[in-house]
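**Student:** no letters, just coordinates:
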């Protein structure tokens, strides 16, 4: 997301194309991976090729190693950690969207037995007054929001006070008694009303050629505007933070976040604390999907309470209060496609207008995906931002691609109709073998195979082209398809492996498991590299005191942490060989580290398994209970290749002809994402993305009362998401993709790719079923009944 696209990393600015690749190439030797000398191409040998096929743990559908802890309640989340003398905070939020606080009357709340204090901007602990102190690793340009900093109100739902009490019930009751007077100003929260005031955001993709002239002279033209509404994250776990006041005055903070070290640095900056004074822990996260990339205000409020009371404080947001956090910005997307009669694209113009707050400029690249999917002689991309009196929008699964590719893929479907061409055939004719935006090859791209395999499994050849031509009784049947694409990103991480004399090993990194299966992936990679069973691997993560990791998002987690583990295992093998060769008459004398393998608790000569030493014996002889090595993943910038995952999605809908109720009855999704470390957890990610795509197409929409800038459906009863009855037959599978360039293991991420293109495939299927083109999401029955946009 931000780290890997247009935002900032902990080490500085990154452009979208500055994705990272292995600092040295792979030599798969003995089931482990060493590093050669080339920085741009993987090298293999006959022995390495043979052993690469013998990987016994990587690629296996291992069940989650943290599964038992989660289903038994052993796994603890941010609001479940206990501390002596724990106080509770309840947030009071603004009822206006723009203006100032004129007065706060907390007297009645303070009289409630059990109330300890009411924090406001007037009495909270000291906070930094510089914007730089509030910038985090995922912050966009602008001035970050500062909870309880001053009397300014920037959005409806902003925290303006926190009641601290002995128990949560008392805190919540007392919060209802706090009286606040405002000097309100007229807010602007309607994207459509403000679109004329949107300003152009500079992007690195300038397009190519004269797209306007090419479009004007194209034999076949398609112009269309699409709308994706504001969508809110609704993870199962509420946002919460427990700030534990330690006896030495330090803080241990249990927070719901996607980056513990990011939150630690943020708290240190805001409260002028030293790193050793703050430890942030989040071993389990109950879903985040981008909403936890930045520190949210619950962690600031909990820390403020702990610093003020000098005792532990917990703050848990209600479901309604979470609608004051970030969201997927509403976006207006305009496509102009010019083509020849054979389907060749002559011109692509993609313009987007997205919302952001008045105080920060959040944006993602909605508009340039056509250059990665389809050939076009000319292209023009424009992205504009409309500043509104709302919280800053934020990353939500596949930011930019989920919205931009929706519009692009619907426009391609409309172009196929205008050309009287099969939608799949049009995409194959326009297929791009290179990233046209930068004119570079892909590390790998098997989207053609995704198209073919998914179409075959779906039965696409049986599709009748004419709209409304397929039915079953009173139901119209529609078949639609779309492409999916996301970035295969990888970020520098550091991992530590500690091998014990009893044969067990611990692997540690400050990375996060946000529900994607990182615990299991780390255990699998470590088991493969150390030659141990998965059960002998202990994984530690989600703790700011562990080796460095950046925020977890953008589908870069598996590739990033895996290669840190790989390098640490290589270092460890070398250290063990040094111990072995220090003993008299060592059977491993004269060998180099790359000529050995760790297997079954032994260090073994690759070419002669009889030459081996038990690792336990080596540690005992050296008088060491454990041996530990730490290493960085070693990725370096690669501007020579495009790094992407791809998918082909085919969807079937059934539409009740009288009631206009739309049901998605089948989805087939084929995904090419390099080597899959764990097919079981990866499949779950794709399944989840498809369900989310159903919600995006048919259900999800945040509704705002623009008089007050207030979210009107701030709950999961009125903010509709797919229920069990909405999810029918889903067939998701992976297309084999060998990538010898992107990184030593050939791994790409799978978190985001499952969503991209799903909503478009469903929307295209609705058109095929009904003959009505619904361009604004979600596709609800009133739009199908009342709008004829054929």
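**Tutor:** Everything's here; your move. These numbers come from a predicted model, not from an experiment.

**Student:** CA only for contacts and neighbour counts going forward, please
**Tutor:** Will do.

**Student:** next SSE downstream of the host helix or strand of residue 647?
**Tutor:** Remark: residue 647 resides in strand 644-656, with elements defined by DSSP states H and E. Going down the chain from strand 644-656, the next helix or strand is strand 662-672, by DSSP H and E.

**Student:** name the helices or strands packed onto that following strand?
**Tutor:** Contacts of strand 662-672 with other secondary structure elements, assessed using 3 or more C-alpha pairs under 8 Å, 6 or more residues apart in numbering; DSSP states H and E, are made with helix 447-458, strand 644-656, helix 679-698, strand 729-734.

**Student:** tell me which strands and helices the helix or strand just after the shortest one is in contact with?
**Tutor:** Meaning strand 729-734. Tracing the chain C-terminally past strand 729-734 and defining elements by DSSP H and E, one meets helix 758-770 next. Under the contact definition 3+ C-alpha pairs under 8 Å, 6+ apart, helix 758-770 sits against helix 401-419, strand 475-487, strand 644-656, helix 679-698.

**Student:** go through the ones you listed and name the closest to residue 633.
**Tutor:** strand 475-487 (18.6 Å; C-alpha to C-alpha).

**Student:** re earlier: redo the helices and strands packed on helix 758-770 as CSV? Include distance to residue 32 and mean neighbour count.
**Tutor:** Supplementary listing: the helices and strands packed on helix 758-770 in CSV, determined by distance: least, C-alpha to C-alpha, whole Å; neighbours: other C-alpha atoms under 10 Å:
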stretch, distance to residue 32, mean neighbour count
helix 401-419, 35, 25
strand 475-487, 27, 27
strand 644-656, 25, 27
helix 679-698, 20, 22
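
**Student:** alright, now check it against this:
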């Protein structure tokens, strides 16, 4: 049997990417292509009184200027259709009417024969507004309860906190962050002679894009096809169809021409973001640090037109054992665009506050931070009243601490130094859901023995092409070079969004089951010959090895795939599987877990912080490809460093506008910020989570990193900074 799963194999799409042959949404060459550039609002709330487009239309090469005054018909704003990742409310639709809902909202689209002409002409569009009072400050807006259901309170957390021997009460905050993937959002809409549309879109779900634009513009089945073969990073920004694809489709329908709309880097700050949060934690414990009360209250931001919710507080009732828990989650509706899922949405925020509060509890009780977490370990998710299908968090603590050298830590703050630098060691736990979504895949075996497996999933740089090829190749006993995986196309079997770390589990299960169904088809085809060497065999009796179907008990009795396909009289054989979660999963809580250990060096005079060492121990079930998985964890750790020390999108509340809307002023880690990063994959076997035993690693890598850094900064300096990011002004 050919073994691919669990091997650190190179990316199958790597050569296309490094040679520039991989085409992204804004790169497809189309004859007669026009270019659209959005005109964005300069105020946060009001109405459009007039649009002056004469100067823009006079620019040579300009084809037209679209606005709410001349756009094609769109579905009513209050119709109930939402996209796969929508929040409660009315999804935003660009150029719908004269209402201005947030600063940066697209108000018009200039279409020209060249991008340069369109961009210049867009600067000439004049907008006259009726300005209305706006509010973008979460501290000054009255909150309302979030529509999301929280776990019911258990025990009496307030009474237990009041009588606890040791109490920790603290407030934490996190700022707005923006995704900033390498590839900006772009859509190329090809207008076909018959009026149909081929849409190349930067998206984490071609299916979601197709369904959304079809509904908005009343497109019938078959009127449009969405393709997204390559995505240059997304991190959640591509889960919902963004406004550039709506504008591009709108312009193509209006002009009956092909149109491309690519957002500038500055415009990447005009849709979606990680929401700002204000959190208050109350932990009550006995003298040894055993939790007796947990109260976690969260205020998050949302827009005026949708209620965006995340699982922020839930982790405080699930990660550790505590019989008295009360969780609360409220929203402040602001004049901003609706926040958007960003890597490990909710968890990275809620666990940041929880893990910092636990570090404060460790200091208050004098218990080692690792030991405190071990003492409060729970094999049960008490929110759900279910045992975890697997939870190797204790092994993460043990292996991570050993690799890091945690036993050498002096617990006294400011006790470790190198010259003028204070040394701090901190740690935190991490957790994420192990979800499984319905997904479909088709496997086609050609007469030459090559295999094509297909599903309309995405690859946002995570390695989907590669791991699906591994799963299919191993299931059918084929070398990697005989297997091709196709994705990012709505003509392929339906798949869920690529997000939430459930793609390998969900689509991978469908791929495995499609290949298993193909084996059954091969066997049935072979057995149509009365003299078949496989006569009388069941699927359990056979195995696939080196392009052959053979009996396990007698390998000499075999047939090549080529002979079986030829015998069928068809150029290929195929099978499709529609995978879904099994009922047994409902009996268990499922999740991946982590322990993050961090060393920081803080310049005592300047207050600068350098993360000099990180050890991240991850328990995420069966790891299909350790190389791509490690890459995901490393990326998450780097982002966690940015979250802890640098990332913050700053709002001018007077203008209601994001001010540092560029990569020059929105700070993220660069190579010089990154030192020694180590990843440990803790062995974890889970027969419940899905047939592959995989939990996914895209999200878990960032969870806990910011908290571990904050805790290390406290250990180094003796100063507790509870408001992210931890910048030198806060330390000094």
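**Tutor:** Received, thanks. Everything numeric in this text was worked out from a predicted model, so none of it was measured.

**Student:** quick revisit: I'd like the helices and strands packed on strand 662-672 of the first structure as TSV, with distance to residue 308 of the first structure appended.
**Tutor:** Formatted as TSV, these follow (distance: least, C-alpha to C-alpha, whole Å):
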stretch	distance to residue 308 of the first structure
helix 447-458	56
strand 644-656	48
helix 679-698	41
strand 729-734	51
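
**Student:** looking at the ones you listed, spot the one closest to residue 744 of the first structure.
**Tutor:** Comparison of these against residue 744 of the first structure by C-alpha to C-alpha identifies strand 644-656 as nearest, at 16.0 Å.

**Student:** what angle sits between that closest one and strand 475-487?
**Tutor:** Between the axis of strand 644-656 of the first structure and that of strand 475-487 there is an angle of 160 degrees, by axes from the mean of the first three to the mean of the last three C-alpha atoms, to 10 degrees.

**Student:** residues in the second structure aligned with strand 644-656 of the first structure?
**Tutor:** The aligned range for strand 644-656 of the first structure in the second structure is 591-603, by TM-score structural alignment.

**Student:** now do stretch 481-488 of the first structure
**Tutor:** In the comparison with the second structure, stretch 481-488 of the first structure aligns to the range 427-434 (TM-score structural alignment).

**Student:** after superposition, how close is the match of strand 644-656 of the first structure to the first structure?
**Tutor:** Superposing on the first structure and averaging over aligned pairs (mean C-alpha distance after the TM-score superposition for the first structure), stretch 591-603 of the second structure comes out at 0.3 Å.

**Student:** circling back to that earlier point, of all the helices and strands packed on strand 662-672 of the first structure, which one is nearest residue 85 of the first structure?
**Tutor:** Using C-alpha to C-alpha, the nearest of these to residue 85 of the first structure is helix 679-698, at 39.6 Å.

**Student:** so how far is the closest one off the chain centroid?
**Tutor:** When C-alpha coordinates are averaged (C-alpha atoms, centre = their mean, to the nearest Å), helix 679-698 of the first structure and its chain have centres 13 Å apart.

**Student:** packing partners of the helix or strand that it is followed by?
**Tutor:** Remark: after helix 679-698 of the first structure, the chain's next helix or strand is strand 704-705, criterion DSSP H and E. Contact here means 3+ C-alpha pairs under 8 Å, 6+ apart; on that basis strand 704-705 of the first structure packs against strand 710-711.

**Student:** how far out from the middle of the chain is the strand it packs on?
**Tutor:** Chain-centre distance of strand 710-711 of the first structure: 25 Å, with C-alpha atoms, centre = their mean.

**Student:** before we move on, what about stretch 376-385 of the second structure?
**Tutor:** 25 Å.

**Student:** the residue mapped onto residue 702 of the second structure from the first structure: neighbour count?
**Tutor:** Taking TM-score structural alignment as the criterion, the aligned counterpart of residue 702 of the second structure in the first structure is residue 755. Residue 755 of the first structure: 30 surrounding residues under other C-alpha atoms under 10 Å.

**Student:** could you do residue 561 of the second structure as well?
**Tutor:** If you count neighbours by other C-alpha under 10 Å, residue 561 of the second structure ends up with 27.

**Student:** my guess is it contacts residue 449. True?
**Tutor:** Yes. The pair residue 561 of the second structure and residue 449 passes the contact test of C-alpha atoms under 8 Å, sitting 5.8 Å apart.

**Student:** tell me, what's touching the two both at once?
**Tutor:** Here residue 561 of the second structure and residue 449 share the contacting residues residue 547, scored by C-alpha atoms under 8 Å, 6 or more residues apart in numbering.

**Student:** the match of residue 702 of the second structure against residue 398, yeah?
**Tutor:** Yes. Proximity of residue 755 of the first structure to residue 398 meets the contact threshold set by C-alpha under 8 Å, at 7.2 Å.

**Student:** residue 702 of the second structure versus the residue mapped onto residue 405 of the first structure from the second structure, what's the distance?
**Tutor:** Taking TM-score structural alignment as the alignment basis, one finds that residue 405 of the first structure is matched in the second structure by residue 351. Separation of residue 351 of the second structure from residue 702 of the second structure (C-alpha to C-alpha, to the nearest Å) stands at 11 Å.

**Student:** cool, thanks, talk later.
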